[in-house]
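Mind looking at a prediction? Sequence and model below.
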Amino acid sequence: LVRAKLDFDRADQLFKEKLIARQEYDSRKASFDALEAGVREAEARVSQLKAQRGQTAAQLAASQKRIAQVQAGLRRVSDVLQKHSAISPIDGVVTNLPVRVGETVVPGIQNSAASLIMTVADMSLITAEVKVDETDIVNVKLSQVADVTVDAIPGKTFKGRVIEIGNTAILRSTGLAASQSAISSQEAKDFKVVVALDSPPESIRPGLSCTAKITTATRTNAVTIPIQALTVRQKGDLEAPADGKNGNVQAAGNADPKAEKARKEEIQGVFVLEGEKAVFRKVDTGITGATDIEVTSGLKEGDEIITGSYKVIRTLRNQAKIKVDNKAPVKTES
């Protein structure tokens, strides 16, 4: 356009000086006018395109806002959908279903009863929770072998191993931890022990009652006696009465305290049959079974010991004459 304007201005000057023909002047003027009109048209198109660009930018911003709104709605619906679908974190069997269709549950509150919709048990590891008396818990160790019997599956014994030993005593009467109860500490207590079954049957279900026998120790070629044959006597009761010349007993006020304490010392032992007399013999014991106890010293294989009811053994005196009766006791109907 600038070049065309320069050509037109030169032609105009030459035409005024009558140096060129009018026809050439008109041609250059028409060429300049055409180019000027094209520039104006281009500028108009640029202005139109700028307006369209602004409109397109406004449409883009509106579309982006609509996308953000749709994404927010999608997140809300997805959150609602996730709350409607309960996904178990483990594979297992549903053992408890406290709610039914139509009931209201409260999500996200673990301590609320309304938030529990089901209980899933992991059946890949079957465990038995048993209670062990406080006098026996000191002998229980991890990985010890146990024989588990299930009440619902009679006649079968399942092998297992100890995988957990509780550290808190549980009161036998209430089932609460001893540290959380105000009951006297003299009450009997148990400890929880968890036994994992090695090969549980497919028919077993959570919550079944069971009993476990844990093998805490084993002995081979051991001398054993029935537990009911083991008794305790004071040392003074086992001593033969002294034959004093005057036949008088020493007054209690003049008794030696050390001698009296020695006489009251308790000795553990059994009564052994020697001839027709029951002779008390001190023994040392080892591990204890369900009905028998190991004797580590004081007896040898072949010794005949005296056994019977607790009352008979407790009242039996040393060197007392007895009559051997190995017949089974007859049960009397009450």
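Good, I have the coordinates.

hey, let's count contacts and neighbours off CA atoms from now on
Fine.

so who does the residue lying closest to L97 once chain neighbours are set aside touch?
Leaving aside its chain neighbours, L97 sits nearest to M118 (4.6 Å; criterion: CA to CA, 6 or more residues apart in numbering). By CA atoms under 8 Å, 6 or more residues apart in numbering, M118 lies in contact with 94-99.

Okay, one more to line up with it:
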Amino acid sequence: MLRPPQVRLVTVEAAAPRQLRASVLASGSLVYQQQVQLSSEVIGRVAAILVHEGDQVAAGQALLRIDDALSRAEVAQQQSVVRQQQINIDNQRLALANQESQFQRKQALYGHQMIATSALEDAQYALDQARIQLRNSAEALQQTQAVLKQAVDRAAKTVVTAPLSGTVTAVDIKTGETAVPNQVGYRGSSLLTIANTSTLMAEVSVDEADIARIKAGQPVAIFTAAHPDLVLRGAVKNIALSPQRNDGAAGNGVLARSYLIKLLLENANGVLLHAGMSCRAEIYTATAGAALSAPLQAILSPAGDKSSSAEATLGERSVASSRKRDTDASHYVMVARDGVVTRKAVTLGIADDERQEITSGLKPGDAIITGPYKVLRQLKNGDRVAAPAEAP
């Protein structure tokens, strides 16, 4: 009883208004919004490449030529088939005219009872047969003309043109190599890649636990590996409706799911950036301006509530930093007043990676005890404490 009370050394922080911004961290890469990877639609040897990587091209400009000798021979063959079919039609027309003339003569003879009925019927049958053969030849002509059109279209595809105006970002084939078209179950050879370099944007993956807080239009800070000290401002453009499934990423046979988020860049002019560069993004989901706050390690909860303890808060900071906590006053902080500890129940708001908003329970200037944590979790009302600068 005669022993003087023990004074514990602690660190304190005065409660003061600070701006907090809750955020979600994500990683991804830079991509072009308008980018086309061209592949061949016909098989053949590359005869000439008309552009180089970095060239500016216009829509419809010829980029590459594939050897068209086989295509030209096919077109010539089909043209010959069409001409032959036209000759057959002319022959069928002559035969039809002859059968009509014979039928008229036999009809006149039958009127004078000079031939039998069977002879007139045979003439009628021959006339009908000639008409059917002419129609059949006309249909065959249309078929051969359609085949010719297909051959002409294939021949035209030996010249690869630009589908949009932009920059040639990659040339993936060389003169003399064989261009192979895409087929079902088989990926063909890539020829060139064209992109509109003014449409550079970022694509990042956000975990399904955080996707509910992401909305279009939210501000974003983007950091690239090439310019780690440069902050690129942007905004959320759109959010994928279907998740990406990463097999085995979550362990225990569980499929981890993430959603692809597209981010617009607002101040990328004059910065040397390329598609494919890795980046990380901090998406700001909520803002509390001029709000009282406390460090995460200073916020405690009743013993036994491990999920809400300061220790758990530190271990799960990536999730708890942007999630609004319960407001049932189950959390508290320790405040030092005249060297004596007072426990104050607080109501929490949003949080960032380091601090938690205090919506009620504190006043500006209150000395919040922030550590050390081993001492902080053992403090009780009435304990004597002193900051290191105030120690006797």
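Arrived safely. Keep in mind that what you see is a predicted model, and the values were worked out from it rather than measured.

And the TM-score between them?
TM-score for the superposed chains, counting by TM-score structural alignment, normalised by the length of the first structure: 0.56, backed by 233 aligned residues with a CA RMSD of 4.1 Å.

hmm, back to that, closest to A57 of the first structure out of the contacts of M118 of the first structure?
Closest approach to A57 of the first structure among those (CA to CA): V99, at 54.1 Å.

My reading is that that closest one lies in a strand. Confirm?
No - inclusion of V99 of the first structure in a strand is not indicated when DSSP: H, G, I helix; E, B strand; the rest coil is applied; the result is coil.

what comes up buried for stretch 109-127 of the second structure?
In terms of neighbour count (16 or more other CA atoms under 10 Å), stretch 109-127 of the second structure has its buried residues at 120, 123-124, 126-127.

Could you do stretch 36-53 of the first structure as well?
Across stretch 36-53 of the first structure, burial judged by 16+ other CA under 10 Å covers E36.

Then stretch 361-369 of the second structure?
When burial is assessed from 16+ other CA under 10 Å, stretch 361-369 of the second structure yields the following buried residues: 362, 366-369.

will you turn those into CSV that also has secondary structure and distance to I132 of the second structure?
Converted to CSV, these look like this (DSSP: H, G, I helix; E, B strand; the rest coil; distance: CA to CA, whole Å):
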residue, secondary structure, distance to I132 of the second structure
L362, coil, 100
D366, coil, 105
A367, strand, 105
I368, strand, 102
I369, strand, 103
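
want to throw those residues into TSV with distance to D328 of the second structure?
Formatted as TSV, the entries for those read as follows, by distance: CA to CA, whole Å:
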residue	distance to D328 of the second structure
L362	15
D366	21
A367	23
I368	20
I369	22
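
Could you dump the contacts of M118 of the first structure into a markdown table with neighbour count and distance to R233 of the first structure added?
Compiled in a markdown table, those are given as follows (neighbours: other CA atoms under 10 Å; distance: CA to CA, whole Å):
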| residue | neighbour count | distance to R233 of the first structure |
| --- | --- | --- |
| V94 | 12 | 58 |
| T95 | 14 | 55 |
| N96 | 12 | 56 |
| L97 | 11 | 59 |
| P98 | 11 | 59 |
| V99 | 15 | 63 |
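
Looking at those residues, spot the one nearest G160 of the first structure.
Proximity of the contacts of M118 of the first structure to G160 of the first structure, judged by CA to CA, is greatest for T95, which lies at 22.8 Å.

And whichever strand or helix holds that closest one against the second structure, how far off on average?
In this structure, T95 of the first structure sits in strand 93-96 according to DSSP states H and E. Following superposition, strand 93-96 of the first structure is found to deviate from the second structure by 4.3 Å on average (mean CA distance after the TM-score superposition for the first structure).

average offset between the next helix or strand after that strand and the second structure?
Tracing the chain C-terminally past strand 93-96 of the first structure and defining elements by DSSP H and E, one meets strand 119-121 next. Strand 119-121 of the first structure: mean distance to aligned residues in the second structure after superposition is 3.5 Å, counting by mean CA distance after the TM-score superposition for the first structure.

Mind giving me the packing neighbours of the helix or strand following strand 119-121 of the first structure?
Later in the chain than strand 119-121 of the first structure, the nearest helix or strand by DSSP H and E is strand 127-133. Contacting strand 127-133 of the first structure under the criterion 3 or more CA pairs under 8 Å, 6 or more residues apart in numbering; DSSP states H and E are the following elements: strand 189-197, strand 210-214.

thinking again about what came up before, nearest to E134 of the first structure among the contacts of M118 of the first structure?
With CA to CA as the yardstick, the closest approach to E134 of the first structure among those comes from T95, at 31.6 Å.

these two touch, right, that closest one and P206?
Yes - counting by CA atoms under 8 Å, T95 of the first structure does reach P206; the two are 7.2 Å apart.

which neighbours do the two share?
Counting by CA under 8 Å, 6+ apart, the shared contacts of T95 of the first structure and P206 are A121.
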